[in-house]
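Chemist: Predicted model and sequence follow; I will ask about them next.
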Amino acid sequence: MGNPRGFLEVERKEAGYRPIHDRIHDFGEVEQTLNSNDRRLQASRCMDCGVPFCHWACPLGNKPPEWNDALYRGDWQLAYELLTETNDFPEFTGRICPALCEKACVLNLMEHEPTTNREDEAAIIEHAFGEDYVKPHVPERNGKKVAVVGAGPAGLTAATRLNQKGYTVTVYDAREDAGGLLRYGIPNFKLIKSIIDRRLNLLREEGIIFEFGVKLVDSKKKSADDKGEIAANIQNDPTLGKDKTVTIDKLSADYDAVVVATGTPTARDLKIPGRDLKGVYFALEMLSQQNRKLAGQEFSRDELVNAKGKNVLVIGGGDTGSDCIGTAHRQGAKSVTQIEIMPKPPVGPDDPKNPWPNWPRTLKTTSSHEEGCVRRWNINSLEFLGKDGKLTGVKVQEITWVPNPEGGRPLMKPAKDPEIIPAEMVLLAMGFLRPQQPQFPANVFVAGDAASGASLVVRAMASGKEVAEKVDKLLK
């Protein structure tokens, strides 16, 4: 620890966001950066604890005390080397990770002002790219081949780990480019896509082969359009590969090992009366289309999912719902309301049910919420209302949760009379269904959300690392 009094002498300082009146007019990243001197001072606050709970909390096993100390001392290259020992893509996690490490920081227990690990991480990797520390490394090949199906964070992590071990890796994905939900789910104002492209160029230089527009299908089904599809797939996505298909049996025979990292393709639906009205969409229909538009793709008027001039209702209180709020603002929505069927979380910083160093389930207010949004909890959706086939509103009812006398999930009881929320657009952001994977051959492994259900990007990356080790162990 370079400065044993750093946490006493230096207050936590975050880079913060661009002003609201500025950022809502574009899709540029909302988060700002600190200058190098301030960033080093923030790194000096790390206490190099005897038991580093930050390391314990991080799914990747990152070691913030080590790279924070190097950063404080001004050795940016050493900080980069220490960081990338455990984290293959810190430019992603440094932007979108909820920073489990910071909630487990001892300074969060004592003062609720943890070390700025996530921002430090982002600063280290950006400095590394700027100073040309990041160079391609092409390993000596061992003669064995691995296929990775799905180019999201889990698939990319498994691919780069296996590639560096000497395997010839081919990554297949049903979409037109790599990144999974990093590219087609997370808005540019949180993660601009040039960051993904920069990393992909490096992975190609290191020898990873990418094949896009290839859909994974069940060999027992007749076609890719059949219900046997187990592909990397955003529901209702018209851009998925239609002509090129591949089966697990074929991949298993052609490659020494296969990693299935196809994510969670099926969004949770809300099948209430009026679901077929025009104006009711899955969240990713809006988010993926907006990202594609920013990448230069064009859509007809009938295809557009656009909030301009509309009252928008977001159903679902998680991060995807928050992304819908920010996107709706930038598209020019008239108003934005977000409803959640569960109770309002406690206002932090402490959560008595999940005490430190566990993740506190407290009220989260994102940059998108700050831009303007009515938020309501304990709201059940009853019916989508419309006229001439178009959505005009949603009938909802405030509810309360009561203990179940038989145990288990609490029971939902009406608390007030039904009401109508005016809306010309509804975005369903209620999560994803956990995939049910078939029985795979012995040389096929499942990673990320495809194995565990929807979770954090950092957990998907950790799963990719773990599966890469399993593949290497098998093939050795």
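Modeler: Perfect, thanks for sending it. Small disclaimer: the values here were computed from a predicted structure and weren't measured.
Chemist: contacts and neighbour counts: CA atoms only from here.
Modeler: Fine.
Chemist: which helix is the longest one in this protein?
Modeler: helix 457-475 (DSSP state H).
Chemist: buried stuff in that one?
Modeler: Buried residues in helix 457-475, defined by neighbour count with 16 or more other Cα atoms under 10 Å: 457-468, 471-472.
Chemist: Equivalent analysis for stretch 302-312, please.
Modeler: Neighbour-count burial for stretch 302-312 [16+ other Cα under 10 Å]: 305-308, 310-312.
Chemist: what's the answer for stretch 260-277, then?
Modeler: Result for stretch 260-277 [16+ other Cα under 10 Å]: buried residues 260-267, 270, 274-275, 277.
Chemist: Nearest to Thr337 among these?
Modeler: Leu270 (17.2 Å; Cα to Cα).
Chemist: let's bring in a second model and compare:
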Amino acid sequence: MGKPTGFKEFTRQVPEDRSPKLRILDWNEFHDHMAEDDLRKQGARCMDCGVPFCHTGQLMAGMAAGCPINNLIPEWNDLVYRGHWHEALDRLHKTNNFPEFTGRVCPAPCEGSCVLGITNPPVTIKNIECSIIDKGFEEGWVVPRKPLHRTGKKVAVIGSGPAGLSAAAQLNSAGHLVTVFERADRIGGLLMYGIPNMKLEKHVVERRVKLLEEEGVVFKTGVEVGRQLPADQLKKEFDAIVLCMGATRPRDLPIAGRQLKGIHFAMEFLHANTKSLLDSELSNGQYITAKDKHVVVIGGGDTGNDCLGTSARHGCKSLTNLEIVPKSPEERAANNPWPQWPKTYKVDYGHAEAAAVFGHDPRLYSTTALEFVGNEAGHVKAIRISQVEAAPPFKPIAGTEREIPADLVLLAMGFLGPESPISEQLGVSLDERSNYKAEHGKFATNVPGVFAAGDCRRGQSLVVWAINEGRGVARAVDLHLMGKTDLTA
């Protein structure tokens, strides 16, 4: 490393966020950029640890430890410290097709496995990654790279989320003719409609999609394969099919009162909001509004947090977030050692915004919903809740029941797997969790020429895992079509 003692000399620094009370007045990203000199100091904190765990990408205790796409983190940290930004961008793009996405929305398992993090705050990896790619675009270094030759092989990619886009990018770079089918009216999948603007502004997605188009990838929107377009037709027209539709079947909460109006799945809420925002800056009213409502979000995680931030921007009357699990400890527990992902208490942007507006963290831990209570018009007005025991199966504790007001309830409890029309038409086998059955690393389904990757194969997961799988399936498809491959997974 260029600065072997940097980790001793410099403390961890992250970009300042705009004030929560100010940023909820708009839909812009809330992080400010750091000065280049400060970024170089943060790169200097990378400590030449000898065996870097930050880019291992292994599964430990069911979660990623290190970067799932094996980003060459120590290398580009050193290059940033030295001021070699263009070279840092080249190293970053070797493993990551879309660092502008992961640098914004990834929870950074790399930082959880940073060796410096054993005794000190870890290196600011995520922010450096985002700064490298943003500088690359600002300087004009990120340009279309068309393949030198075409193989004549045609590949259909179903779904344009991070798995589909990374698969398309890699397959196109190998010279195949790639067509991406998306049922929504815009390309991007969850990057476009699942993640709100304040975390990922959509011009960032559209900029990358435009580059892929210039490189030769064909995008077709408003086409739902399996319904509008029969899957058999694709088999006739393409040499291979890659399924990257995500895990879009939401987990429901079938308790008393579920039929009441005002209870929605989180993605209904988030998708409609972003579409209306992009179409008309919310002037068309084609979204579920939280304005002047008591909002209750059931379920934590990124999706629940995004519901909090969106509701705050609508101008809700109150925000409550029910989490069935106990509050996480401030420090790692004994059964959660480094380099595992640290299961510690965290405050995300939506939590901070709710606290700034309403004066307290919106989360109620170890709490479950027992019943939705409605009014005379059949609309939800309250939820009967209860505290639960600290360990599964989280049984309700007698005597702790109470009611809280709720005019809008958002269910953010995860997803159960992909929707099935295309798999039924193609005859794709499912695994025990109802995902498309295909082995990681091979990605081939039971149907010859049909592959699966991303959340539809592994279940709901991180954007960075989707990119891992998209790159991996591209390598598998290239090998299937050509008998050999130079693509790196």
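Modeler: Received it, and whenever you're ready, just let me know what you need. Given the structure is predicted, the values throughout are model-derived calculations rather than measurements.
Chemist: Which stretch of structure 2 is the longest helix of structure 1 matched to in the alignment?
Modeler: Mapped onto structure 2 using TM-score structural alignment, helix 457-475 of structure 1 spans residues 463-481.
Chemist: got it, and stretch 157-174 of structure 1?
Modeler: Under the criterion TM-score structural alignment, stretch 157-174 of structure 1 matches residues 166-183.
Chemist: repeat for stretch 95-108 of structure 1
Modeler: Under TM-score structural alignment, the match for stretch 95-108 of structure 1 is residues 104-117.
Chemist: Figure out how far the matching stretch is from the centre of its chain.
Modeler: 15 Å (Cα atoms, centre = their mean, to the nearest Å).
Chemist: Just the terminal-to-terminal distance for it.
Modeler: 21 Å (Cα to Cα, to the nearest Å).
Chemist: what does that stretch contact?
Modeler: Contacts made with stretch 104-117 of structure 2 from outside it, assessed by Cα atoms under 8 Å, 6 or more residues apart in numbering, are listed as 7, 46-47, 49, 52-55, 57, 64-67, 122-126, 130, 199-200, 338-342, 462-464.
Chemist: Could you pick out which of those are located in helices?
Modeler: Those of these lying in helices (DSSP H): 7, 125-126, 130, 463-464.
Chemist: farthest-separated two in those residues?
Modeler: Spanning the widest gap among those are Phe7 and Val463, at 29.3 Å by Cα to Cα.
Chemist: now, which of the contacts of stretch 104-117 of structure 2 lie within strands?
Modeler: The strands, defined by DSSP state E, take in 64-65 from these.
Chemist: Can you say which of the contacts of stretch 104-117 of structure 2 are buried?
Modeler: So, by 16+ other Cα under 10 Å, the buried ones in these are 7, 46-47, 52-55, 57, 64-67, 122-126, 130, 199-200, 338-342, 462-464.
Chemist: ok, so of the ones in helices among the contacts of stretch 104-117 of structure 2, who is nearest Pro421 of structure 2?
Modeler: Distance to Pro421 of structure 2 across those (Cα to Cα) is lowest for Val463, with 24.1 Å.
Chemist: my guess is the closest one meets Pro162, correct?
Modeler: Yes: Val463 of structure 2 lies in contact with Pro162 (Cα atoms under 8 Å); the separation is 6.3 Å.
Chemist: Can you tell me, leaving aside adjacent residues, what's nearest to Trp67 of structure 1?
Modeler: Excluding the flanking residues, the one nearest Trp67 of structure 1 by Cα to Cα, 6 or more residues apart in numbering is Ala79, at 4.4 Å.
Chemist: so the one you found sits in a strand?
Modeler: No: under the criterion used here (DSSP: H, G, I helix; E, B strand; the rest coil), Ala79 of structure 1 is helix, not part of a strand.
Chemist: now it: how far from Leu71 of structure 1?
Modeler: 6 Å.
Chemist: Give the residues shared as contacts by those two.
Modeler: With Cα under 8 Å, 6+ apart, Ala79 of structure 1 and Leu71 have common neighbours Ile124.
Chemist: Neighbour count for the two, which is higher?
Modeler: When Ala79 of structure 1 and Leu71 are compared for neighbours, Leu71 comes out ahead with 27 against 24, by other Cα atoms under 10 Å.
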